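**Q** build me a model:
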Amino acid sequence: MLRSGQQRSAQQRAGLPGWAFAPAALGAAFVVLPLVAVVVKVDWAAFPALVTSDASLAALRLSLVTASCSTAVCLLLGVPLALVLARCSFPGLRLLRSLVLVPLVLPPVVGGIALLYTFGRQGLLGSSLEVLGLRIAFSTAAVVIAQAFVAMPFLVLSLEGALRGRGTRYEQVAATLGASPSIVLRRVTLPLVLPGLASGTVLAFARSLGEFGATLTFAGSLQGVTRTLPLEVYLQRESDARGAVALSLVLVVVAVVVIVVTRGRRTEGV
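**A** Model (predicted):
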């Protein structure tokens, strides 16, 4: 078995030209070295105190709460949206799909400005909400909205891909047996695409946790109200470099965990 494994590995290597390994190594180093630099730069003796300060804990607590809420919003709105994009056909579908995925490539600051002119006091909807006594901009709700705005496309993209990959054969069989659309969705469709849904959910949570630009523009930076962990890192970068590095490591660890979980889910779904 060892010899066959070595032969298989040699065959796989033979499929690539030798020159590809050098730039591949440089590409890996280009991504990995900055992460290693963060780990090296951490003041490990002061690390517990730095990440457990009042400001750091408040930012971490707010980040976890708002990221959880925004992930729930993504599930509530993104799952039906992905189902429509994957299972329906109507004029303008391609345009709708393109617009839904725009936040993936839109600079977060631009997204924050768009949200501000939508939900701000003088915004498209904000002026009407103001009459009702609802002020969204520069509040904790604004943080959740900003995070959901940039994170939802990750869930939609992941789930739509899983839905298209599975096809509709099992749903059609269930429908011919008399199952209602709701039962088909709950008993057949969602269980089949559960790995894709789980991956999209984890990615949405991670994107929400790391959101910076849209949050700063739309929600500001008020300690305990809108100052999430990425904003705290940005502020401590000027006043306390050690604290900024320590909190950066926390975010890096979270990102690594998310990638490991997501990759594991995708492997199970293959």
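**Q** drop to CA atoms for contacts and neighbour counts, all remaining ones
**A** Fine.
**Q** the stretch 101-250 of the chain: strands as residue ranges?
**A** Per DSSP state E, counting those that start in this stretch, the stretch 101-250 of the chain carries no strands over any range.
**Q** helices of that one, start to end?
**A** Using DSSP state H, counting those that start in this stretch, the helices of the stretch 101-250 of the chain run over residues 102-105, 108-119, 126-131, 140-166, 169-176, 181-184, 190-192, 194-209, 213-219, 229-239, 241-269.
**Q** the structure of the following sequence is requested for comparison with the preceding one:
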Amino acid sequence: MTTDFWSPIKLSLEIAAFSSIIVLITGLLLARVMAHTKFKGKAIIETLFLLPLVLPPTVVGFLLIIIFGRNSVIGQGIEWFFGQPIMFTWWAAAIASIVVSFPLMYNSAKVGFESIDVDIENAARVDGAGKWKLFLFVSIPLAMKSIISGGILSFARGLGEFGATLMFAGNIPGKTQTTSVAIYLAIDTGNMQLAWLWVACMIGISFIMLFLVHFIKA
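**A** Have a look, this model is predicted:
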């Protein structure tokens, strides 16, 4: 196998791992808050959190361009601060991966937190556990199966992201060309052998991810 073959796979794994860390932290915090809080407009906010699950990837990519593009306030601020636009960079691919994988982590963690017996958490409070101690040493361990499942699924989703990545990050070999984008390019150029090799790798990795989720839930 040449470096050209492994480069998209390595890049995909790096982006998926980074996005998984971000969605794990944000997903856990937001899921914890939403699982035990009732307020006006909660349904609307949760719908927005889960929207990337059902939106076409091209719509997600379009919205990312609008939000972070050079004509937006955020995009201009990023370009001023870092000296370059964020589009067509590694970070653009990471943001696309984070956006599409976040709903899986959030939803899974929220289900896990909602399944915890409230009496157990109340008992921990009576014993003197503060908010963060309760969260770290009681809630998270009790919801661990759901959290791990959500983490694996979000990693797999980020690994396979295509549409939003292609639109927002582009197809730059060694920089933003993930495996999904590389497969598309290989098919488009008629290199079916290379496409099959990448497809086989993605199927193998995805199978392992889904098998782990099934094993954890069993």
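**Q** superposed, what's their TM-score?
**A** Scored by TM-score structural alignment, normalised by the length of structure 2, the superposition of the two chains gives a TM-score of 0.96; 216 aligned residues with a C-alpha RMSD of 1.1 Å.
**Q** one step back: got the helices of the stretch 101-250 of structure 1 as TSV, with distance to R13 of structure 1 and mean neighbour count columns?
**A** Rendered in TSV, the data for the helices of the stretch 101-250 of structure 1 read as follows (distance: least, C-alpha to C-alpha, whole Å; neighbours: other C-alpha atoms under 10 Å):
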stretch	distance to R13 of structure 1	mean neighbour count
helix 102-105	34	14
helix 108-119	40	20
helix 126-131	58	16
helix 140-166	29	24
helix 169-176	38	13
helix 181-184	45	14
helix 190-192	35	15
helix 194-209	30	24
helix 213-219	42	26
helix 229-239	41	18
helix 241-269	22	17
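**Q** with distance to L95 of structure 1 as added columns, please give those helices in TSV.
**A** Formatted as TSV, the helices of the stretch 101-250 of structure 1 follow (distance: least, C-alpha to C-alpha, whole Å):
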stretch	distance to L95 of structure 1
helix 102-105	11
helix 108-119	19
helix 126-131	26
helix 140-166	14
helix 169-176	26
helix 181-184	26
helix 190-192	25
helix 194-209	22
helix 213-219	24
helix 229-239	33
helix 241-269	28
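**Q** closest one to P48 of structure 1 among the ones you listed?
**A** Closest to P48 of structure 1 of those, according to C-alpha to C-alpha: helix 241-269, at 8.8 Å.
**Q** which helix runs longest in structure 2?
**A** When every helix of structure 2 is counted residue by residue (DSSP state H), the longest turns out to be helix 3-35.
**Q** mean per-residue distance, that helix to structure 1?
**A** Here the mean offset of helix 3-35 of structure 2 against structure 1 after fitting is 1.0 Å, by mean C-alpha distance after the TM-score superposition for structure 1.
**Q** that helix corresponds to what range in structure 1?
**A** Residues 54-86 of structure 1 are where helix 3-35 of structure 2 lands when matched by TM-score structural alignment.
**Q** got the buried residues for the matching stretch?
**A** Of the residues in stretch 54-86 of structure 1, those scored as buried under the neighbour-count criterion (16 or more other C-alpha atoms under 10 Å) are 55-60, 62-75, 78-79, 81-83, 85-86.
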